[in-house]
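Engineer: Give the three-dimensional model of this entry:
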Amino acid sequence: MYLPSFSLKGKTALVTGAGRGIGHAIAIGYAEAGADVVIVSRTQSDLEKTAEIIESKGSKAYIFEADVTNKDHIEKIFETLDSKKIRLDILVNNAGMNIRSKAMDVSDEEWNTIMNTNLRSAFWFSQKAGKRMKEAGGGKIITISSVAGHVALRTGVVYASTKAAIIQMTKNLALEWGEYGINVNSIGPWYFKTPLTEKLLANEEYLNDILAVTPQKRVGELPDLVGPAVFLASEASNYVNGQTLFVDGGMTIQGF
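Structural biologist: Predicted coordinates:
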C-alpha cells in the first residue's frame, strides 16, 4: 500500500499553549484524527473548554495547568505522565509570546520572558519527550516557529531570534535523534486569525501590508495549519526530518 496513514488513532500527543489559538486548534485536530491529547496552558478555564471539545470527538484529554517557563512545572507534567503510564508519541511545542519592542528599547526582562517562553521551554519539553521516545522506539516532535525566523519582519528582534533558533534547534535535534526513530520538524506560520492577532488584523493599513506580500492575498485560517500539523505527527511524514514547513500563503518565496 503506497498511501500512508494520516490517522493518529492509538497515539497520545502533548500540545503546549493549547488553551487558545493555534495550540487549541491543533489539539482538537489531533483528537479528530484519533489521538488522545495532553493539553498544557496557564489558564484552567481555557483548558477545560479545549478538553470538552476533545472529549466530544471521542478522545481523552489530560489537563495540565502549568507555566512552561517554570522547569519544575515541566518536570511535574512528565512525572505525572510516567506515574499514570501515559505513553507520549507526539509533542507539539506551541506555547509562545511576543513583546514588540524596538531593538534599542528591549529590556532584560523582555528578553528573558520571550526567550524563556518561546525557546527555552521548547528545548526542555523536547528533551523530556525525546528521552521517553527513545525508550519507546520513536516519536514525532513539532515546534511552532514562524516566517520571522526566516525573513526579517516588523515583529521584534527578540521574537525573531527565538524563531530562528527554533529552526536550527529542529535541525540539530533531528540529526541527533533520527537514529532513534524520532522525527523532529517545525512549522513556520505567517499571519493567522487568532485571539493574539485580532487587534493587529483589525488595522486596515497593517492588514493591507500583510496581504501585499502574500501571494494568496489572505491571512491564514486555523484549518490551514491543522492539516500540516497532523501530517507531521502521522506516519505520512515518517521520512521527513529536520525540516521547517512554512505555512504562509507563499509569503517566503518572494524576491524583489
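Engineer: When you work out contacts or count neighbours from here on, use the C-alpha atoms and nothing else.
Structural biologist: Noted.
Engineer: host element of residue 121?
Structural biologist: The secondary structure element spanning residue 121 is helix 121-136 (assigned by DSSP states H and E).
Engineer: What residues of that helix count as buried?
Structural biologist: Neighbour counts using 16 or more other CA atoms under 10 Å place 121, 122, 123, 124, 125, 126, 129, 130, 132, 133, 134 of helix 121-136 among the buried residues.
Engineer: this one next, for a side-by-side:
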Amino acid sequence: MKAQSFRPSLKFNGKIVVITGSGTGIGQAIAKKFAENGAHIVIMGRRREPLELTSAILSDTVKAAGSTGKVRSFHGVDVADEVGINNMFKVIKEEFGTVDIIINNAGVSGPVKVFTSATHAEFKECVAIHLTGAFWTSLQGIKSMERGGKIITIATFFTEENRYEQRPYRFRAPYTSAQGSKNRLAEALAWELVEKGIKSIATNPGPVHSDRIYKTVYPKAAAEFLRIGGYQGLTSIEIERVLTILLQLLGQPEPIVSEGIREAANEISKSQKSNSTDSFSSVAKMEAVLSGLLAKVQEIAEKIQFNTAKMIVDGEFLTQDDVANMVLNLCDDVISKLINGRVVPNDRVFYPVKPLVGTAILGTNLLHPKIKDKVVVITITSSSEKDLDRANKIAAALSSSNVKQVVILAKNPADLTRFRGFHSHLVNLSEEKSVRMIFETVRSKFGSLDALIHLTGDYDYDLPFSSLARAQWDSLVDNFINIPGLIVKEAVNMMAPEGAADEPVKFRGSKGVVVIIGPDAPVGKKISGTVRARSEVFRGALRPYTATVNQELADVLGSDIRLYLVLPGNIEGEPPDTEMLKNSLTHLLSVSSLKRSEVIFYIDESKS
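Structural biologist: Okay, here's the model as predicted:
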C-alpha cells in the first residue's frame, strides 16, 4: 500500500504575513512555515539573491500545500530605512489591502567587540536595525491591520526578560541593549493597541543553529578574546589586522587558506620591518604563527559553542524550524489572546549570573573621604526644570565633598545659565569627535577624569509610542541609548592610559566610575499599566547595556572601572528622593563600591 504524504492544515489560509529579514535563516524558515499553512507571504531584505532563492522555495511550498497563497518579495529594503519601509507598506496595501501578521525578525550581528573599541557608527547601526526597524515596521503595518492582527517580535535570550533578570552578552553591548528595549516595546504596544484588537508578543529564542553563529558571531568573539589577551608576540593592532583576513578563510579549502595566511604574513612582516622591530625574522615564521592563530580562533569558537550547549537543559541548540514553529503557535488566535503583551522565553538555557540588581546603597555619606580630589564630569541632555535642578544639586553636593573639580557638559545652550557656579561647557553630546575632544580637554587641564555622571532625563509617558512620528522616535533612541553609549565609551577610554582602545591590555587595573541616572519611574497615585509599560522601554535598553559593559570591564579587560545605572522612583508612584540620590552617588563614586556585585539600582524602592 502506498504511503500517504502528510499535508498540513491550511490554518492561516488567506492571511497576509509580513516577515522582515526573511531571505535566509530563521526568517526563511518562518516564511516557509506560513506558506505551508496557506498564507500570503511578504518577504523583504537588503540582498536580492537570497530573496530570489527564498521566493522560489516558497512558491514550491505553496504549490505543494495546495493553497492559493501568493509570494511577494521586496529586495533592497532596510528595516531601519524610513522611506523604504513606508513605500513597501504602501505597495502591500495596494496589492493585498490589509496586513494580518507582522514578524519582526530582521537583525544583524553588530560589532562583536569590547564596547571600548567599537565605533559609534557601528553601535547606532545595530540599534537602528534591531530596535528602530521593529518599531517602524510595526507602526507602518498597524495602519493596514484590522482587529485580530498580530505583531510577533523576535529578540534574544541574551538580554533581559524582565527588569530583574539580566543576562550580560560580552562583546555585544549595542545588540543586547536594543533587544532589551525591543522586548519592552512589544509589551508597551500590546497595551496601546488593545482597543484596536491587535496583539503584540515578543519571544526570546535561545542559541539557534545558523551560519551567523558558526561563521560570524563565535569566530569574531574568539578573535576578540585573542585581540585583548594577545598571541605569541603580536600586538593587539596586528592581531586585529590579520584576523580581518584570516576569519574569511574559515571553511575554505586548504590551498585558499594557505595562500591567505601567506598574504597576511607578508603584510605583517613588512609592517614590523618598517617599525624597526624584529619579532619575526622571516615570513615563514610569521606564517607558522598565523596558522596557529587561526587554529586558536577555531578552538575558542568551538569552546564557546560547547560551553553554551552545557547551559541548555538537553544540550541542543534550537533548529530554525523550532523557532518557526514557536512563531506559528504564537500567531494562533487562542494562544495570542492568552499571552498578549508577554515576552515568551524560548531558550531552555540556565544562565548563571551574579545578582546585578539592588535597591539600598549602604554606607552613603556626603563627606565620604574616598571621593576627595577626584575630577568629576556631569553630562546632561535634558532641559527640564526637574533635571537641571537635580544636576545642580548633585554638583553642589560633590563640591562640598571636596572633589578636585566638577565639570558640567550640557547639550542645550540655554541650560548653561543654570550652571554658572561651576565649570561648564556646551557640547554636542551625540557627536563622537566632540565628546572625545572635551573629555581629552578635561583630562589635559585637570590631570584626570575620575568619574562621570550622566543624566538622561525622562520622556512623556502619556504619549503613545504608536502615535510618534519617526523624528520623535529617533530622538528618543538617541537620547536614551545612543548618547549614553557614546558617553560611557569615551569616558571609560579616558579613564584608562592613552591608547587603551587599541591595546586593551592597558585597561588592566585602571580605575574610574561612570553612573547613568536613567529615566524616572512614573509618578502618581493611580498609574495605568499602559504608562508603566511605556516607562520601561528605554530603561529596558539601559539595564542590559549596563550588565554587559560591566562584564567586559571586570572579566574581560581586568579593569577597576565600573558602570552603574540608577533608576529613580518606585512602583508606589512617589517622587524620587533627591537627597537619597545625592548620597547614593557619593558612595558609588568611592572605590569601596567595587566590592558590590550589583550595578543596577532602584534606590527609591528601599525604605530607609
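Engineer: Could you list the residues in contact with the helix holding residue 121 of structure 1?
Structural biologist: Contacts to helix 121-136 of structure 1, defined as CA atoms under 8 Å, 6 or more residues apart in numbering, come from residues 68-69, 71, 74, 78, 88-89, 91, 93, 139, 141, 143, 177, 180-182.
Engineer: and of those, the nearest to residue 218 of structure 1?
Structural biologist: Here the nearest of the contacts of helix 121-136 of structure 1 to residue 218 of structure 1, counting by CA to CA, is residue 143; it sits at 23.8 Å.
Engineer: Surely that closest one is in a strand?
Structural biologist: Yes: assignment of residue 143 of structure 1 by DSSP: H, G, I helix; E, B strand; the rest coil places it within a strand.
Engineer: Alignment lookup: it to structure 2.
Structural biologist: Per TM-score structural alignment, the equivalent position to residue 143 of structure 1 in structure 2 is residue 153.
Engineer: what about the longest helix in structure 2?
Structural biologist: Longest helix in structure 2 by number of residues (criterion: DSSP state H): helix 283-310.
Engineer: Could you measure from residue 61 of structure 1 over to residue 95 of structure 1?
Structural biologist: Counting by CA to CA, to the nearest Å, the gap between residue 61 of structure 1 and residue 95 of structure 1 amounts to 18 Å.
Engineer: likewise residue 25 of structure 1?
Structural biologist: 13 Å.
Engineer: tell me, what's touching the two both at once?
Structural biologist: Counting by CA under 8 Å, 6+ apart, the contacts common to residue 25 of structure 1 and residue 95 are residue 18.
Engineer: Where do the strands of the stretch 301-450 of structure 2 begin and end?
Structural biologist: Under the criterion DSSP state E, counting those that start in this stretch, strands of the stretch 301-450 of structure 2 are mapped to 343-346, 357-358, 375-380, 405-410, 423-426.
Engineer: give me every residue that touches residue 304 of structure 2.
Structural biologist: Contact partners of residue 304 of structure 2, counting by CA under 8 Å, 6+ apart, are residue 218.
Engineer: Trace it over to structure 1, please.
Structural biologist: Under the alignment defined by TM-score structural alignment, residue 304 of structure 2 is paired with residue 206 of structure 1.
Engineer: before we move on, what about residue 97 of structure 2?
Structural biologist: When structure 1 is aligned by TM-score structural alignment, the residue opposite residue 97 of structure 2 is residue 86.
Engineer: The residue lying closest to its match once chain neighbours are set aside and residue 110 of structure 1, how far apart?
Structural biologist: Closest residue to residue 86 of structure 1 in three dimensions, ignoring its sequence neighbours and counting by CA to CA, 6 or more residues apart in numbering: residue 12, at 7.8 Å. Distance, residue 12 of structure 1 to residue 110 of structure 1, by CA to CA: 34 Å.
Engineer: So those two - more neighbours on which side?
Structural biologist: For residue 12 of structure 1 against residue 110, the residue with the higher neighbour count under other CA atoms under 10 Å is residue 12, and the figures read 23 against 16.
Engineer: Make sure that one is actually in contact with residue 36.
Structural biologist: Yes: checked against CA atoms under 8 Å, the pair residue 12 of structure 1 and residue 36 is within contact range at 4.7 Å.
Engineer: that older thread, are any of the contacts of helix 121-136 of structure 1 buried, and which?
Structural biologist: Among these, those scoring as buried are 68-69, 74, 78, 88-89, 91, 93, 139, 141, 143, 177, 180-182 (criterion: 16+ other CA under 10 Å).
Engineer: with these in mind, which one is nearest to residue 103 of structure 1?
Structural biologist: Proximity of these to residue 103 of structure 1 was ranked by CA to CA; the top entry is residue 69 with 22.8 Å.
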